[in-house]
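>>> okay, here's the prediction I keep looking at, along with the sequence it came from:
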Amino acid sequence: MTSALPEYHVSGSGDTTIFMLHGAYGDGRYFANTERVLADAGFRVLVWNCPGYGEEATPSDFSIDLAGDAAAALIAAEGTGTNIVLGHSMGALIAPNAAMKSEGRVHGIILSGASVGFQNRTPEDQARFLRERISPITDGGMTVAEYAPGLLKTMMAPGASGDLVDLVGKVVTEMKTETFMASMKALTSYNNMPATQAINVPTLLLSGEFDTACPPAGMEKLAEIIPDSEYHMIRDAGHYAFAEQPDVFHRLVIEFLNRRFGR
């Protein structure tokens, strides 16, 4: 890894690499189980920390475009014969952007807990989104660690529990508040429609039935926009389906990869 690239690590081996991009809350550590399952299934898995996450300082000019540039550079440096980008939440905004900049190196996309983008939400939904995520910091003087645990419960299915759910909470509460604020500024100012409309590779869309952050209705709209896409709503899951219903999530991902890429 060169100093120009973001933090990342690789598990597994093979000619199909899955690049995993986390959301605004947390970092790549919450993918640990998914990383292990996909590597055991015969895939090479690369998990990054988006610029500003992990041990990196938060870039003063952080944006979705900057993150897309970093992801595209990572794909160019670490890509194999077949490259799949799996983006969750904010990562689902970065994934199409990176694919658009990757000059044909991306062969498939998986979007988990995605949305139509902040600018394409209704005014009421925009206000709710900001009130839940930004106001506790700007108005309440709280850190992410102080208010996020309560919010995460509302983003998951009723009764969601277990070690993987606990891991999501742990990783989120350990993140830097300034990094989260930079991510919020980036995603609320980004129009994802041009990159979404440019997707021309097989795409899997996975939503959670109880996802309040990125509701299933928004992902249904994405399925209408992306020509070669398939959409699945995962029952009894919210925003973190890979942790709430891991068996279903992983089955859908592996079936998609095997069916569309000859595995």
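Received it, and whenever you're ready, just let me know what you need.

>>> C-alpha only now, for contacts and for neighbours.
OK.

>>> burial measure for Asp40, as a count.
Taking other Cα atoms under 10 Å as the criterion, the count of residues near Asp40 is 14.

>>> what sits closest to it if chain neighbours are left out?
Among residues not flanking Asp40 along the chain, Gly12 sits closest, at 7.2 Å (Cα to Cα, 6 or more residues apart in numbering).

>>> is that neighbour in contact with Val45, as I believe?
Yes - with contacts counted by Cα atoms under 8 Å, Gly12 reaches Val45, the gap being 6.1 Å.

>>> got another, please set it beside the one above:
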Amino acid sequence: MNADTPPDIPRPYSEVRRRLPGTALINVRPGLSLETMHVPGPSPALVLVHGGLGNLWNFYPQLDRFAGHRELVAYSLAGNGRSEDRAQHSLSGHVRDLAELLAALDVARPVVVGWSYGTAVALEYAKNHPVSGLVLTAGGAFGLTPVWELPLLKLVTALRLYRVLPGGAALRSLAKRTMLHPDSPDSLAADMVRSNPLPRRASAWRTVTDAFWGYDGRDGLDAITCPTLVAHGSADRVVPREAARRTAELLPRGEFHELDRSGHVTVAEQPEAFGALVDSVVNRV
């Protein structure tokens, strides 16, 4: 894609929401139900794992693109979206949640797609469970947490500032400056805020600080032998490009792809290009 190529704009979130089936709370064990969208289709299933402070609608462009063409599972991590909270948040706990959710849905050997902090869940799941393929984007096996993030999140949680954090124009402006490529349209920033408003639950903020802070999953990557694609935005200001590229190098069948005209939100800034990369992994399977 060259500099003259116009940005790829997904279908508006509100329209995608109307076109797709609703979500359901799937009980994975006593005391924990996860907000889930399960769309039937051909296998292998695509399992979509969102990032920190997110929910299953982070993947609305991919839900729109693949619904009816591929079995889909998208869910909100425990404590996020409408999912119930866990007593404690740990990465191993969230991996267990995913394993139990897929068992409840009778989904075997999926292609797992992780975005941002969701790449940590995807990688750790693949180390210990059979998968057909992996797609990691805006993340990797390390380097996911900016140095300023932990003190900021702890301050928000300690003072319960999540109850009064801004939305609307202020949040759209923040998303545009920190998460998106400079050429991404304002309409995309608006849809980001609509699909993923800042959570008003302390549990969503604790998920990041307790489960994902300082993640380093480089040990054991040699056990992941499925086809793996690591896609990274050319203008990602959250996760360093080198962390994604090095992750691909450490994976036995890893490939690195850079997505032009994209920041941290590759799944929405370049939905067709990203979807084509997912298709390439499915086709190899």
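Sure, I can see it. Source: prediction; values computed, not measured.

>>> TM-score of the superposed pair?
After superposition, the two chains reach a TM-score (TM-score structural alignment, normalised by the length of structure 1) of 0.84; 251 aligned residues with a Cα RMSD of 2.6 Å.

>>> element containing Leu66 of structure 1?
helix 64-78 (DSSP states H and E).

>>> against structure 2, where does that helix fall?
Aligned by TM-score structural alignment, helix 64-78 of structure 1 falls on residues 91-105 of structure 2.

>>> may I see the buried residues of the matching stretch?
Of the residues in stretch 91-105 of structure 2, 91, 94-95, 97-99, 101-102 count as buried by neighbour count, 16 or more other Cα atoms under 10 Å.

>>> so what touches that stretch?
26-29, 34, 77-78, 108, 120-121, 124-125, 129, 211-212 (Cα atoms under 8 Å, 6 or more residues apart in numbering).

>>> on that earlier part again, identify the contacts common to Gly12 and Val45 of structure 1.
Ala39.

>>> more neighbours: which of these two?
Between Gly12 of structure 1 and Val45, counted using other Cα under 10 Å, the more crowded position is Val45 (26 against 17).

>>> and the more buried one, that one's in a strand?
Yes - Val45 of structure 1: assigned to a strand according to DSSP: H, G, I helix; E, B strand; the rest coil.

>>> residue in structure 2 matching it?
So Val45 of structure 1 corresponds to Leu72, using TM-score structural alignment.

>>> quick one: what helix or strand has Ser33 of structure 2 in it?
strand 32-39.

>>> got the angle for that strand vs helix 91-104?
50 degrees (axes from the mean of the first three to the mean of the last three Cα atoms, to 10 degrees).

>>> alignment lookup: Lys127 of structure 2 to structure 1.
Lys127 of structure 2 maps onto Met100 in structure 1, by TM-score structural alignment.

>>> now do the same contact list for its match.
Here Met100 of structure 1 is in contact with 195, 198-199 (Cα under 8 Å, 6+ apart).

>>> could I get the full set of strands for structure 1?
8-11, 16-21, 44-48, 82-88, 108-112, 203-208, 229-234 (DSSP state E).

>>> so what's the residue positioned nearest the centre of structure 1 up against?
Note on structure 1: the residue nearest the mean C-alpha position is His88, at 1.6 Å, using Cα atoms, centre = their mean. Applying Cα under 8 Å, 6+ apart to His88 of structure 1 gives the contacts 20-23, 111-114.

>>> let's go with 10 Å and repeat that
Going by Cα atoms under 10 Å, 6 or more residues apart in numbering, His88 of structure 1 touches 20-24, 31, 94-95, 110-115, 206, 239-242.

>>> drop anything exposed from those.
20-24, 31, 94-95, 110-115, 206, 239-242.

>>> wait, Glu132 of structure 1 touches Val144, no?
No - the pair Glu132 of structure 1 and Val144 fails to qualify as a contact (Cα atoms under 10 Å) at a distance of 11.4 Å.

>>> common neighbours of the two, please.
Leu151.

>>> so the match of Val45 of structure 1 sits right up against Leu56, yeah?
No - counting by Cα under 10 Å, Leu72 of structure 2 stays clear of Leu56, with 11.4 Å between them.

>>> give me the common contacts of these two.
37, 48, 63.

>>> in CSV: these, plus distance to His181 of structure 2.
Formatted as CSV, those follow (distance: Cα to Cα, whole Å):
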residue, distance to His181 of structure 2
Met37, 29
Leu48, 23
Leu63, 22
